[in-house]
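Colleague: what's the 3D shape of this:
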Amino acid sequence: MARRRLSHQGTLALDSEGLSKLLADDEQVVALIAEARSRGMEVVISALTIIEAIHARTNKSRLNWVPSGLRVVPIGDEEARAASQLLMNAGLHGHKHAIDAAVAEAALRQHRPVVMLTSDVDDMAKLCGDRIRLVAV
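Modeller: Predicted coordinates for the structure are as follows:
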């Protein structure tokens, strides 16, 4: 399988699917993260991504270990307001897209260039515009 190339330096952000695939030791995601780290990119997730990525079959020991190798970006009042503004600007509803908006907002605050591994390229493009490079996983 051909590997996708990431930008030099900057930040690699994972949405819930990116984290889920990392937890599952997905070959493509593990390779993209290794490449990002070799280029000096920081790998981050939103604190809310941990909640969204959990399901009944999640390996709990990996869930406890994997985020320790990532920077977990907190979401507070100010960040929630900024995420709400992203939703309004994109014409999306918080009921369905609240966590996506928080993930997008966290990614937008990171050192650029920012690349995001996501399964939801369409909605993330609406939320992030062209400020983040989206890579489908």
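Colleague: Going by C-alpha atoms from here, please, whenever you check contacts or count neighbours.
Modeller: Noted.
Colleague: what ranges do the strands span in this structure?
Modeller: If you assign secondary structure with DSSP state E, the strands in the chain sit at 11-14, 42-46, 71-73, 114-118, 133-136.
Colleague: Quick one: closest of those strands to residue 102.
Modeller: strand 42-46 (7.3 Å; CA to CA).
Colleague: tell me the angle that closest one makes with strand 114-118.
Modeller: With axes from the mean of the first three to the mean of the last three CA atoms, to 10 degrees defining the directions, strand 42-46 sits at 50 degrees from strand 114-118.
Colleague: circling back to that earlier point, export the strands of the chain as CSV, with columns for mean neighbour count.
Modeller: Below are those laid out as CSV (neighbours: other CA atoms under 10 Å):
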stretch, mean neighbour count
strand 11-14, 28
strand 42-46, 22
strand 71-73, 17
strand 114-118, 23
strand 133-136, 18
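Colleague: Could you also give me the structure for this second sequence? I'd like to compare it with the first:
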Amino acid sequence: MKEQPARSLVLDSEALSLLLRSDRRMAARVEVSRQAGVPVLVSALTIVEAVHGKTDPARLKWVLSRLRVEPVSQEDSLSAVELLQDAGGPHGHKYAIEALVAALALRVPGPVIVLTSDRDDWSKLCGKRVIIRDV
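Modeller: Here you go, the predicted structure:
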């Protein structure tokens, strides 16, 4: 059975970091999605996680202008709590951020592709409800 085309693309912190570092492969993946009319989404929390002291502020603003930055809502927080509980209760800031980004991925139009370096964590949080692609 052929996979349905994605309706949303979500970037995790490593995917955003690659984009900020001008990784050509990541830039091409994002551009293909944009040209196909697929929104490229990033959580506001992902920005905080991906940016470091050497990030060029002008580059950051330009990259973000080409993405759809999604806020974190109370509903996302409650969904993230459920995702963590369903996954067996991992905790800590690393899991909290991933669970909040997962809540975003689960609330946007699907099918959703998630570009991540943490395939295992995403599988635990979302199962087969998202399409996981390695960065």
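Colleague: circling back to that earlier point, how about the strands of structure 1 in a markdown table, adding distance to residue 65 of structure 1?
Modeller: Putting the strands of structure 1 into a markdown table (distance: least, CA to CA, whole Å) gives the following:
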| stretch | distance to residue 65 of structure 1 |
| --- | --- |
| strand 11-14 | 16 |
| strand 42-46 | 14 |
| strand 71-73 | 12 |
| strand 114-118 | 20 |
| strand 133-136 | 24 |
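Colleague: Tell me the helices and strands packed up against the top helix by length along structure 2.
Modeller: What stands out as the longest helix in structure 2, according to DSSP state H, is helix 93-107. Taking 3 or more CA pairs under 8 Å, 6 or more residues apart in numbering; DSSP states H and E as the contact definition, the neighbouring helices and strands of helix 93-107 of structure 2 are helix 44-50, helix 74-86, strand 112-116, helix 119-126.
Colleague: Mind doing that once more with 6 Å?
Modeller: Taking 3 or more CA pairs under 6 Å, 6 or more residues apart in numbering; DSSP states H and E as the contact definition, the neighbouring helices and strands of helix 93-107 of structure 2 are helix 74-86.
Colleague: Now tell me what touches the helix it packs on from outside.
Modeller: With CA atoms under 6 Å, 6 or more residues apart in numbering as the contact definition, helix 74-86 of structure 2 has outside contacts at 99-100, 103, 125.
Colleague: Most neighbours among those residues, which one is it?
Modeller: Among the contacts of helix 74-86 of structure 2, residue 99 has the most neighbours (other CA atoms under 10 Å), with 29 neighbours.
Colleague: which residue lines up with that residue in structure 1?
Modeller: For residue 99 of structure 2, the aligned position in structure 1 is residue 101, judged by TM-score structural alignment.
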